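>>> everything below, folded, please.
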Amino acid sequence: MTSAPAPDMELPPESAGVRAVLAQLQVALHTLVAALLVLTLVSAHRDAAGEPNLPAVAAAIGLAVVYVAGTVWERRRHSGRAARLGWLTAVLALWAALVVQVPEAAYLVFPLFFLALFLLGSWAGAAAVAGLAAVAVIALGLHNGFTPAGVVGPVVGALVALGLAAGVRALYSESQARREVIAELVAARSELASREREVGRETERARLAGEIHDTVAQGLASIGMLLHAAERADPGHPAIEPIRLAREVAGENLTETRRLIEALRPAPLEGVSLGGALHRVAGRVRAEHPRVEVSVTGELPAEPPPELAAVSVRVAQEALANAVKHGAPSRIGMTIAESADHIALTVTDDGRGFDPEAPRAAASFGLDGMARRVADLGGTLAVDSEVGRGTTVRAVLPLPMEKTR
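The predicted structure is shown next:
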């Protein structure tokens, strides 16, 4: 049953390096057991009178059969902890019976050290190793008299076994740590890919909304104004009815175009103002994270252009998501304000913060995405953070010239 490590050292399939080390250790262990059993059988074959020591031979053969049977069974069935402990108990009992009769059997204690460590775990295995070493020292002393070699040999072997077992556990711990890092990197890559797709979709939607607003919607509005001016200039003109009809058609198409632009805006903006959308975003965060207090303050005297409102909502969503995921805050505050030529959105949390100058991986993608959105509209994004003192994200978006007049 030495083909598997102890229960507290069960390894995941991904730990190929650790499994390779254990496989090599098992081969060495089996070889050592076989060699020492052969030595014991040769020593037990004849006693001092020249006759075979049949009880010792029987114990050695029994030990070999139990050892091989347990190893083969483990490879095929992968037995549980109780079966492994029962097998280890049988092996140790046969060894005890053998070492009483043949002093050379005491050397079998060296592979038994590893069996005990692998099958019993750290503390129980260490205690078993100490007990086995004591039995080996006593057995050698009773057979051949107590000598320095008879005492130092088993003790040094026990220390070597403990050191090797500690090395294997350290290797396993490092493998586990690397496995967790790889899992985190895979998750981060998946998240980055998902955000990249989302950013791409939202960027394209915002671009389409802006293009439609600047071309089709503006053109239809101009056509309507021109037709209305022509209608007022000569109400009695014979073509007044077609002009009126054209103006109505242009107005209907302008209405539909504006609906299309609204459909391209972020979902929280559907049917509400920018302030209402920010309240929706805050409410969603409160619902998903009840322990986080989220507040929204500030009002705008007039609704900003759709593209500014859309970017403001996206910045708010990303800043809140980053704060909750990476900062573990208890309070988050959002403030929206408008000045003569710009609107400003500020998101402040009391989380753990971070060093803005330090290298960042997955977390920086959200900040880069916000900065890119804001920069596309000619604005600026500032991030003020310090480890242990929270984070403040401030987006300043310029208002169009016609809005500031």
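>>> only C-alpha atoms from now on, for both contacts and neighbour counts.
Will do.
>>> secondary structure element for residue 333?
Assigned by DSSP states H and E, residue 333 belongs to strand 331-338.
>>> what's the very next helix or strand once past that strand in contact with?
Downstream of strand 331-338, the first helix or strand assigned by DSSP H and E is strand 342-349. Strand 342-349 has contacts (CA atoms under 8 Å, 6 or more residues apart in numbering) with 312, 316, 319-320, 323, 329-338, 390-399.
>>> give the contact list for residue 146.
Residues near residue 146 by CA under 8 Å, 6+ apart: 137-138, 140.
>>> go again with 7 Å.
Contact partners of residue 146, counting by CA atoms under 7 Å, 6 or more residues apart in numbering, are residue 140.
>>> I have a second one here; can you model it like the first so I can compare?
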Amino acid sequence: MSNTNRILVFLRVSLHVLVAVLLAVGMVSARGNVAALCLGALFAVVYLAGTVYHNEGKPYTPAVAYLWLAVTAALWVVMALVSPTFVWLEFPLVILVSYLLPVGPGLVLSAAVLAFTLTVTGPESGVGGLVGPTIGTAMALLIFYSYRALRAEAEHYKQLVVDLQAAQMELAAAEHEAGVSAERSRMSREVHDTIAQGLSSIVLLGRALDKQLDQQLDNPAQARETLTTIRSTAADNLAEARRIVAGETGPLEPLPARVERLAHAAEERQRALGTPLEVRVSVVDLPEPAAGVAERVVREGLSNIVRHAGATRAVVTVDKLGDQATVDVFDNGRGITGEEGFGLRGLRSRVAEAGGELTVEGNVLAATLPIKER
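Below you'll find the predicted structure:
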């Protein structure tokens, strides 16, 4: 419970304690007056019933609230007429009136309560009987409106807490969704750049082997070479799948060795498809993560050459230029036309995430990458 709520609870309890004390004082002063004692006991029962009803969390309807107030006020008037010592219950009654009624009617009824009090206290106490109740009524009103302002502020901050918690939950859900989307995108690129490309090559090689079988194995050595390439590609894909599932990268070879292996694999696949391909490589080593992105660019470029270009010669160049690396994959085939597929779109996103830029112009796939030492 906050300090503000503690203060509000203390003020509510203080009001009930004030009623009990003033009622007790009135009943002690009216001892021997059976009517006053009976009225005091009835007042206590009515006030207690309404208070308990309210504290149980049951909302007051306007009719119930006004009926309770009317009965309480009527009992007070009769009590004050029977025994003037009960008149000082006016102060908590003014607070009750202000609590249950709107501001305008509450002030009017409070003035009426004060006027009745003055008619009881004024004739016997003179100036003191007029000034005391007036100051007491003003203080009661001041206490109530201070209480209401404090309560409004507490409700305001309570709503702020609720809104903040809701905003935090929405933010957490959005961050979770963004994380899931980012991970899905990353996995999609990983699968495309490795397993999907390998499976595509296996399909192409399988078709080539079918043609060779249809030709009744005029060249068994070529068919065996195609089958060997299929097995090698499948083994590489299996290793990549295990690596992705395990989330492991392991020790990485220098970039030139990785590119040479990609170039050799592209030549084997193209040769198995019946069209010789020569891939020339000129690669300098790069630090990670630039080396990893450069490898992806080369992998995508060579994969597209094997699947679509119909080229006989390709050149892969990776070089440093100050704090930037350049990657170029060129071929003498048909070039890239039409809309970019998933592979190029994913590669463009990967290069952009690394702070670089990817360009596609005809037969050239090129990228510039910042070199950041880990």
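>>> now what about the TM-score between them?
The TM-score (TM-score structural alignment, normalised by the length of structure 2) is 0.55; 257 aligned residues with a CA RMSD of 4.3 Å.
>>> thinking again about what came up before, and the contacts of strand 342-349 of structure 1, which are buried?
When the contacts of strand 342-349 of structure 1 are checked for burial by 16 or more other CA atoms under 10 Å, the buried set is 312, 316, 319-320, 323, 329-336, 338, 390-399.
>>> three-state assignment of the residue located most distally from the centre of structure 1?
Seen from the C-alpha centroid of structure 1, the residue lying at the greatest distance (CA atoms, centre = their mean) is residue 236, 75.7 Å away. Under the three-state scheme (DSSP: H, G, I helix; E, B strand; the rest coil), residue 236 of structure 1 adopts coil.
>>> same check, this time on residue 360 of structure 2
strand.
>>> my read: it touches residue 366, true?
Yes: at 6.4 Å, residue 360 of structure 2 counts as touching residue 366 under the criterion of CA atoms under 7 Å.
>>> tell me how far the nearest residue to residue 17 of structure 1 once chain neighbours are set aside lies from residue 166 of structure 1.
Distance criterion CA to CA, 6 or more residues apart in numbering; nearest residue to residue 17 of structure 1, sequence neighbours excluded, is residue 175 at 7.9 Å. For residue 175 of structure 1, the distance to residue 166 of structure 1 equals 14 Å [CA to CA, to the nearest Å].
>>> same for the helix or strand hosting residue 163 of structure 1, what does it pack against?
Assigned by DSSP H and E, residue 163 of structure 1 belongs to helix 148-212. Applying 3 or more CA pairs under 7 Å, 6 or more residues apart in numbering; DSSP states H and E, one finds that helix 148-212 of structure 1 contacts helix 109-120, helix 122-144.
>>> so what's the residue count around residue 382 of structure 1?
By other CA atoms under 10 Å, 13 other residues sit near residue 382 of structure 1.
>>> now swap in residue 70 of structure 1 and tell me
Residues near residue 70 of structure 1, counting by other CA under 10 Å, number 21.
>>> go on, the one 3 residues further on?
A total of 13 residues lie near residue 73 of structure 1 under the criterion other CA under 10 Å.
>>> cool, residue 206 of structure 1 as well?
Here the number of neighbours of residue 206 of structure 1 (other CA under 10 Å) works out to 22.
>>> let me know the angle separating the helix holding residue 163 of structure 1 from helix 122-144.
Helix 148-212 of structure 1 and helix 122-144 are oriented at 160 degrees to each other (axes from the mean of the first three to the mean of the last three CA atoms, to 10 degrees).
>>> now find how far off-centre the helix or strand following helix 148-212 of structure 1 is within its chain.
Downstream of helix 148-212 of structure 1, the next assigned helix or strand under DSSP H and E is helix 218-233. From the chain centre to the centre of helix 218-233 of structure 1 is a distance of 60 Å (CA atoms, centre = their mean, to the nearest Å).
>>> how about stretch 233-249 of structure 2?
35 Å.
>>> can you point out the buried residues in that stretch?
Buried residues in stretch 233-249 of structure 2, counted by 16+ other CA under 10 Å: 233-234, 237, 240-241, 244.
>>> just to revisit the earlier point, which one of residue 360 and residue 366 of structure 2 has more residues nearby?
Remark: of residue 360 of structure 2 and residue 366, residue 366 carries more neighbours, 22 against 17, as counted by other CA under 10 Å.
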